[in-house]
Structure formats: C-alpha cells, structure tokens
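Visitor: have a look; sequence and predicted model below, questions after that.
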Amino acid sequence: MTVLRSVLLFALAALAEIGGAWLVWQGWREHRGVLWIAAGVLALGAYGFVATFQPDPHFGRILAAYGGVFVAGSLAWGVVVDKFRPDRWDLIGAGLCLLGVAVIMYAPRG
C-alpha cells in the first residue's frame, strides 16, 4: 500500500507541477493573461505541498526521484495536451528515468 500511495502522490505532484508550468507558459508566452499565470502559480504551490505527503522522510530522495517522474510526465503531458509525438529516444529516456525512480524510491534498504 505504501508504494501505491507513493506512486499516486508522484502522479498528483506531476499533474500540479507540469500543469502549473503549462498554465504560466500559456499566460505569458501565449498571451492568455494574468489569470492563467495566477492559476499556474497556485498549481506550482500545490506541487510543493503534495511532495510533503510522500512516506519517505528524506527531501533529497523525494525530489531526486520526482525528477524522473517529471521527465516522463512532461512527455505524457505534451502528447495529451500539445499533440507532441515523442520519438523512440524520448521514450527510452523516459523509461530510464522511471527505472531510476524505482531504484531510488523502492529499493530495499536495511
């Protein structure tokens, strides 16, 4: 149950951070306005809180592992929202990142 909870928290954190950054991007670069930017800032703040609910007590480990989730999640966001088509190298890289997440977070420790 702890691993499932952790994975769900990583997914929620990715949604908040990637979505927040996308909203800021849309507000500024696509000239959609300050409300988009404000929503992005709130989502980015929510990401910071979501990360605190991870069961592992070590900030550095959580943030390092989240980096791999962010890589894969960013590509997935691009596919769904921006119709981006990752190539095989994008997919291999994302897979390696997720493998790194699994090692960092879920390897047996004594």
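Guide: In hand now; what should we look at? As the structure is a computational prediction, the values presented were derived from the model and not from experiment.
Visitor: C-alpha from now on. contacts and neighbour counts both.
Guide: Fine.
Visitor: identify the residues contacting the helix or strand encompassing residue 67?
Guide: Assigned by DSSP states H and E, residue 67 falls within helix 59-81. With contact meaning Cα atoms under 8 Å, 6 or more residues apart in numbering, helix 59-81 is reached by 10-11, 14-15, 18, 51, 54, 56, 84-86, 90, 94-95, 97-98, 100-102, 104-105.
Visitor: and the comparison structure, right after this:
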Amino acid sequence: MTILAYVVAAIAEIAGCFAFWHVVRSGGSPLWLLPGVASLVLFAWALTLVEASVAGRAFAAYGGVYIIASLVWMWAAEGMRPDRWDITGGVICLAGAAIILFMPRALAH
C-alpha cells in the first residue's frame, strides 16, 4: 500500500505543480488552476495512506520518490531525457528514502 500511495502522491503532486507552472510560467489559462488544486489535494490525501509511524518520516521518504517521479516527468512530458547525473542522483535519493522508511528501528518516541 505504501508504494502505491507514494506513486499516486507523486503523480498528483507533479500534475498539480505543473498546472501552476503552466499558468504562471507559460501563460496558460487560469482554468488550469482548478485541476491543479484538486490534484494537490489528492497528493496530500495519498500521503496519509503511507504506512509510517510518524508523518515526518513518511514525508521525508516521499522526497526520494518525488525526485524519481520528477525525472520521469521531465522525460515523458517535457521531452528532456535524464542524463547520467540525474539518474545517479535519483538512485541515491531513492535508496535514502528506502532506508528512512523501511529500516528497523526502536519504538521509542
């Protein structure tokens, strides 16, 4: 469930942010903001589905997923293929996210 929640969150966040980018930076119609806001609401809801003991850990691990999703977006939607440094950085961030979320830890608060 956690991986699916992160995938939904990443798609929703990128779509929502792109809607704002399109309006502000590309001169798109302000109507783009309506699905953009709805998408950002979906993003926030999806993060609540992540199986983590505290919100901050779920958000921190999401950062790695977001980086990979952003690179995929850059390639698929913007036509800019990630270079070896993009890929290397993304893999490192995803590894960090996995460590944050999945490594065993004490239950202390």
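Guide: Structure received. Every value quoted in this text rests on a predicted model; they were computed, and no experiment measured them.
Visitor: could I get the TM-score for this pair?
Guide: The TM-score (TM-score structural alignment, normalised by the length of structure 2) is 0.91; 106 aligned residues with a Cα RMSD of 1.1 Å.
Visitor: if we can go back for a sec, write a ChimeraX command that selects only the buried members of the contacts of helix 59-81 of structure 1.
Guide: This is how ChimeraX selects the buried members of these, with burial counted by 16 or more other Cα atoms under 10 Å:
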select :10,11,14,15,18,51,54,94,95,97,98,100,101,102,104,105
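Visitor: helices - which of the contacts of helix 59-81 of structure 1 land there?
Guide: Members of the contacts of helix 59-81 of structure 1 lying in helices (criterion: DSSP state H): 10-11, 14-15, 18, 51, 90, 94-95, 97-98, 100-102, 104-105.
Visitor: sort out which one of these lies nearest residue 37 of structure 1 for me.
Guide: Set against residue 37 of structure 1, the nearest of those by Cα to Cα is residue 18 (13.2 Å).
Visitor: what's the counterpart of residue 17 of structure 1 in structure 2?
Guide: Using TM-score structural alignment as the criterion, residue 17 of structure 1 maps onto residue 13 of structure 2.
Visitor: which residues does its match contact?
Guide: 39-40, 42-43.
Visitor: that one and residue 47 of structure 2: what is the separation?
Guide: Using Cα to Cα, to the nearest Å, we find residue 13 of structure 2 at a distance of 10 Å from residue 47 of structure 2.
Visitor: so what does residue 81 of structure 2 match up with in structure 1?
Guide: In structure 1, residue 81 of structure 2 lands on residue 85 (TM-score structural alignment).
Visitor: no more questions from me, cheers.
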